[in-house]
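Trainee: How does the following fold in three dimensions:
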Amino acid sequence: MRHSLLVAALVALLPPPACAADAEVEALAGKVDARVLAWRRDIHQHPELGNRELRTAKLVAERLRALGFEDVRTGIASTGVTAVLRGGRPGPRIALRADMDALPVTERSGLPFASKATATFRGEPVGVMHACGHDAHVGILLGVAEALASKKATLPGEILFIFQPAEEGPPDGEEGGAEEMLAQGIFQRFKPTAVFGLHVFSTLNAGQLGWRSGPAMAASDRFNIVVHGRQTHGSRPWGGIDPIVAAADLVGTAQTIVSRRQDISRLPVVLSFGAIKGGIRYNIIPDSVELVGTIRTFDEGMRQSAFADLRNVAENVARAHGASAVVQVPDTKGNPVTVNDPALAARSVPSLRKAVGDANVVEMGLVMGAEDFSFYAREVPGFFFFVGATPRGEDAARAPSNHSPEFFLDEEALKVGTRAMLQLVLDHQRGAGA
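Mentor: From the prediction side, this is the model:
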């Protein structure tokens, strides 16, 4: 409560915002709107999985070089691209980030530029789709880059543009994403005083912007469980040990970890199974079943407790069935909680209000989705906000969510995101509200 009151007080102390984007921002954005739309549609039609964003990275690097950006670097953390815009006047050093990767999802949007791309993911053929909206993020940030480059002579400060691969996670056995970008030195070569990012979001309508101070998005961890039984004919289950029945019991019992073992009156916790694989024929009980899933938390103690509880459930439920379980919880490095710096948030919210008007800026609750933007925000103060994606008049709570094969982006979000980020950058660089 005290944290919320502090943020409200900080926001209240700032000058009252206007109800529309600055005329300068509108003029700058208006010149790039058509290209932002074209970039987004092109990238949407040609999606690439994490650490494989070769075409997208080439498009980004070529455009940044054409705009005269300095220190354009490629191949960071596999396919990442960074570049620096140095303004003609003194000012802060900041970073702006967009993610480039798509998901192993077969698109069902019905768009004329829908993806028909395919790839292999975890050994299986899959469709590939920008089901999370990263195509929009790339298009918006390229538009912001072009708009700011056009006023380089009068722009205060320096801006690092980050186009990042593998936000959704690198392929098994590979490193990637924000953590690897940092490990390869992007904040050593250019140390910003703040970092900004955005995400299109289905739970907001087009024209709306969402924000939250402090903890905003959950920590995310992945788990892998393999239940080992003994193969037998389906007509003689007593001749083996059935890992499918054990796995089913495990899934059901695991639901009590959140419902009965975590104090969710304090902070939310989510434990979800995303895939179960076992067997190949209708009348053969297999040797093993694999289960993978995710745990989302906002507190380190609750996170570690969930890990321990899941290990306990998996091992002991399997043992009760005469089976055994090999449990990796977590099985990879996860994403930490995404935290918006309270002072930076208070300073940034008036810019969002300028961009879309007070009534269209929404203070959001905790978001159980995760973001590896969190790694940047652990290094320097960060502010990450949401751009509405669901068409006006539709119930955003019922719209196909990010990661759905039917995820639909109202392209008004491109204009809103471009203007919001431009307003935010210009206000910050000029010291508005400082």
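Trainee: from here on, contacts and neighbour counts on C-alpha atoms
Mentor: Will do.
Trainee: So which residues of the chain form helices?
Mentor: 2-13, 23-45, 54-66, 134-149, 177-183, 186-189, 243-261, 300-320, 342-356, 373-379, 412-429 (DSSP state H).
Trainee: Return the most buried member of those helices.
Mentor: Sort the helices of the chain by mean neighbour count, taking mean count of other CA atoms under 10 Å, and helix 134-149 sits at the top with a mean of 26.
Trainee: how about the helices of the chain, which one is nearest Arg212?
Mentor: helix 342-356 (7.7 Å; CA to CA).
Trainee: Would you check the distance separating that closest one from the middle of the chain?
Mentor: 21 Å (CA atoms, centre = their mean, to the nearest Å).
Trainee: which secondary structure elements does that helix contact?
Mentor: Counting contacts by 3 or more CA pairs under 8 Å, 6 or more residues apart in numbering; DSSP states H and E, helix 342-356 packs against helix 2-13, strand 209-211, strand 382-390, helix 412-429.
Trainee: 6 Å - rerun?
Mentor: When contacts are defined as 3 or more CA pairs under 6 Å, 6 or more residues apart in numbering; DSSP states H and E, helix 342-356 packs onto helix 412-429.
Trainee: now for the helix it packs on, which elements pack on it?
Mentor: helix 342-356.
Trainee: Skip the chain neighbours and tell me the closest residue to Val327.
Mentor: Leaving out its chain neighbours, the residue that sits closest to Val327 by CA to CA, 6 or more residues apart in numbering is Ile225, at 4.6 Å.
Trainee: if I look at that neighbour, how far off is Gln262?
Mentor: For Ile225, the distance to Gln262 equals 21 Å [CA to CA, to the nearest Å].
Trainee: hmm, back to that, reformat the helices of the chain as TSV; add distance to Arg212.
Mentor: Formatted as TSV, those follow (distance: least, CA to CA, whole Å):
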stretch	distance to Arg212
helix 2-13	10
helix 23-45	24
helix 54-66	30
helix 134-149	19
helix 177-183	21
helix 186-189	25
helix 243-261	25
helix 300-320	20
helix 342-356	8
helix 373-379	14
helix 412-429	15
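Trainee: do you know which of those helices lies nearest Pro156?
Mentor: That would be helix 412-429 among the helices of the chain, by CA to CA, at 5.7 Å.
Trainee: tilt between the closest one and helix 342-356?
Mentor: Between helix 412-429 and helix 342-356, the angle comes out at 130 degrees (axes from the mean of the first three to the mean of the last three CA atoms, to 10 degrees).
Trainee: quick one, what contacts Thr79?
Mentor: Asn51 (CA atoms under 6 Å, 6 or more residues apart in numbering).
Trainee: and the gap between it and Ala246?
Mentor: Distance from Thr79 to Ala246, by CA to CA: 41 Å.
Trainee: returning to what we had before: neighbour count winner among Ile225 and Gln262?
Mentor: Using other CA atoms under 10 Å, the more surrounded residue of Ile225 and Gln262 is Ile225, with 23 against 19.
Trainee: Could you also give me the structure for this next sequence, so I can compare it with the first?
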Amino acid sequence: MIKEVINNQALFSQWRREFHMYPEMSYQEHDTAKKVAEMLHQFGLDEVHTGIGGTGLVGVLKGKYPSNRAVGLRADMDALAMEELNEFKHTSKNKGIMHACGHDGHMATLLATAWYLAKGREFSGTVHFIFQTAEEELTGSKTMIDDGLFERFPCDVIYGLHNMPHVPEGHIWLREGAIEASCDRFDIEIVGKGGHAAMPESMIDSPLVMSNIIIAAHTIVSRNVSPLESVVLSFSDAHAGSGTYNIMPKTATLKGCIRAFDETIRQLTLKRLKEVVEMTAQAHGATATLSVREGSCPATVNNPEQSQLVAKVAIDLVGKDRVDANCRPLSGSEDFSWMLQQVDGCYFFVGNEGVSLHNPSYDFNDNIIPIGASMFIKLVKHNLPTK
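Mentor: I've put the predicted structure just below:
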């Protein structure tokens, strides 16, 4: 571990807890971004650019030695619409909003990295510190890219991390290839013909169509996808009617999501779901439409070479027995995936222990800030050596 980073953990913890107290929702991280920008200026970064994709920002730090190479490091800034149940002093002051995913800790980790590197600039080339908006919406990364992120701040490689509860404190997990799943959120609207519940012959039963769509759709996984592959198709909301006992509704709606690690499997599942929705409705004399919502994102796929480098750096930092370089992929989703489609890189986990993410009793483990920052610093120095 880097001694100076460890010795300043109390300072980094203070930063993190201040972020925790004042969380902001996706695309609304105005005060958070302002605070981050002020700190980057205080550290002496060469440039700080704000308003990228809305509230995203990038700090630019140039090393002592000339080079055309650049490394990107990314942290997310947004919080969740949750009421916090913790009772410590740094609980959220913004009612109904909480840093329940550790983005407060991710920001503190990246700021600690910038603080350290800015003090000596002992590297060649440039580091771009990317503070991203709206990860929880799974759109912020793409929004920043569409706003010219990599045209303005080109990167040869890029890295991101996430704390991970239920992984031992300070252990580092990663894998080559897909480490998190794609996410496609969908809506289905079914239109039949309403009527009296006692006269089924005079109507088209939209709740029945809805039920058959659910049953038929689940056969996509079991009968269209190889048992050696994986995909998750879940219906999370089903609605029809107005609460009465004898009025059959004209319309019914479904919501759900699809998660996959392989793009071919993802596209197959989307295609078959559309066919199942439309054909099932047609068989009952109804109509139905499938709409995939904004917020879909591809799987998070790590570059093999960069994954091997991250594993090497992690082993050197925390020891081989605390690194899993072939961890099981997670079926959750992460919009860092869009950045990895543009730039070779690696996304890795740092063990946080404690309760699960998106839990009202969650809190980031400040002990892992020096580990994450040391990883970032050593990755910069491996990619931007002084000789």
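Trainee: Ok, which of the helices of structure 1 comes nearest Ser404 of structure 1?
Mentor: Going by CA to CA, the one of the helices of structure 1 nearest Ser404 of structure 1 is helix 134-149, 13.5 Å.
Trainee: which non-adjacent residue is nearest Ala178 of structure 1?
Mentor: Closest to Ala178 of structure 1 by CA to CA, 6+ apart is Asp372, at 5.8 Å.
Trainee: Need the counterpart of the one you found in structure 2.
Mentor: When structure 2 is aligned by TM-score structural alignment, the residue opposite Asp372 of structure 1 is Asp335.
Trainee: ok, now how distant is that match from Ile315 of structure 2?
Mentor: Taken as CA to CA, the span from Asp335 of structure 2 to Ile315 of structure 2 is 27 Å.
Trainee: count of neighbours near the residue nearest to Ala178 of structure 1?
Mentor: Asp372 of structure 1: 23 neighbours (other CA under 10 Å).
Trainee: cool, Glu363 of structure 1 as well?
Mentor: Applying other CA under 10 Å, I find that Glu363 of structure 1 has 13 neighbouring residues.
Trainee: got the contact list for it?
Mentor: Neighbours of Glu363 of structure 1 in contact, by CA under 6 Å, 6+ apart: Gly210, Trp211, Arg212.
Trainee: And Gly87 of structure 1, by the same measure?
Mentor: Lys152, Ala153, Leu155, Pro156, Gly157, Glu158.
Trainee: Alignment lookup: it to structure 2.
Mentor: Counting by TM-score structural alignment, the partner of Gly87 of structure 1 is Gly63.
Trainee: got it, and Val349 of structure 1?
Mentor: Checking TM-score structural alignment: Val349 of structure 1 goes with Ala311.
Trainee: can I get the contacts of Gly87 of structure 1 in JSON lines with distance to Gly177 of structure 1?
Mentor: Output for the contacts of Gly87 of structure 1, formatted as JSON lines (distance: CA to CA, whole Å):
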{"residue": "Lys152", "distance to Gly177 of structure 1": "29"}
{"residue": "Ala153", "distance to Gly177 of structure 1": "33"}
{"residue": "Leu155", "distance to Gly177 of structure 1": "30"}
{"residue": "Pro156", "distance to Gly177 of structure 1": "29"}
{"residue": "Gly157", "distance to Gly177 of structure 1": "27"}
{"residue": "Glu158", "distance to Gly177 of structure 1": "23"}
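Trainee: Could I have the buried ones of those residues as PyMOL selection syntax?
Mentor: Typed into PyMOL, the next command selects the buried ones out of the contacts of Gly87 of structure 1 (criterion: 16 or more other CA atoms under 10 Å):
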select buried, resi 152+155+156+157+158
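Trainee: of all the contacts of Gly87 of structure 1, which two lie farthest apart?
Mentor: Ala153 and Glu158 (11.6 Å).
Trainee: Quickly note the distance from the corresponding residue of structure 2 for Arg212 of structure 1 to Val323 of structure 2.
Mentor: Per TM-score structural alignment, the equivalent position to Arg212 of structure 1 in structure 2 is Arg175. Here Arg175 of structure 2 is placed at a distance of 11 Å from Val323 of structure 2 (CA to CA).
Trainee: Neighbour count for the two, which is higher?
Mentor: Shown here are Arg175 of structure 2 and Val323; by other CA under 10 Å, Arg175 has more neighbours (25 against 21).
Trainee: how close does the more buried one get to Glu263 of structure 2?
Mentor: In terms of CA to CA, Arg175 of structure 2 sits 17 Å off from Glu263 of structure 2.
Trainee: show me the contacts for Ala134 of structure 2.
Mentor: Per CA under 6 Å, 6+ apart, neighbours of Ala134 of structure 2: Ser26, Tyr27, Asp78, Gly140.
Trainee: buried subset of the residues you listed?
Mentor: For these, buried by 16+ other CA under 10 Å: Ser26, Tyr27, Asp78, Gly140.
Trainee: Which one of those is nearest to Met339 of structure 2?
Mentor: When the buried ones among the contacts of Ala134 of structure 2 are compared against Met339 of structure 2 (criterion: CA to CA), the nearest one is Gly140, at 10.6 Å.
Trainee: Not counting sequence-adjacent ones, nearest residue to the counterpart of Val323 of structure 2 in structure 1?
Mentor: Residue mapping for Val323 of structure 2 onto structure 1 gives Val361, with TM-score structural alignment as the criterion. Counting by CA to CA, 6+ apart, Val361 of structure 1 lies nearest to Leu209, which is 4.9 Å off, once chain neighbours are set aside.
Trainee: In contact with that neighbour, which residues?
Mentor: Leu209 of structure 1 neighbours (CA under 6 Å, 6+ apart): Val361, Phe386, Val387, Gly388.
Trainee: Look up how far Val339 of structure 1 lies from the residue sitting nearest the centre point of structure 1.
Mentor: Most central in structure 1 under CA atoms, centre = their mean is Glu371, positioned 3.9 Å from the mean C-alpha point. As judged by CA to CA, Glu371 of structure 1 and Val339 of structure 1 stand 10 Å apart.
Trainee: residues of the lengthiest strand in structure 2 that come out buried?
Mentor: Longest strand in structure 2, counting residues (DSSP state E): strand 65-76. Neighbour counts over strand 65-76 of structure 2 (16+ other CA under 10 Å) mark Ala70, Val71, Gly72, Leu73, Arg74, Ala75, Asp76 as buried.
Trainee: What residue in structure 2 is paired with Val138 of structure 1?
Mentor: Under the alignment (TM-score structural alignment), Val138 of structure 1 maps onto Met107.
Trainee: which non-adjacent residue is nearest its match?
Mentor: Ala75 (5.6 Å).
Trainee: so the one you found sits right up against Thr133, yeah?
Mentor: No: Ala75 of structure 2 is beyond contact range of Thr133, at 9.0 Å (criterion: CA atoms under 6 Å).
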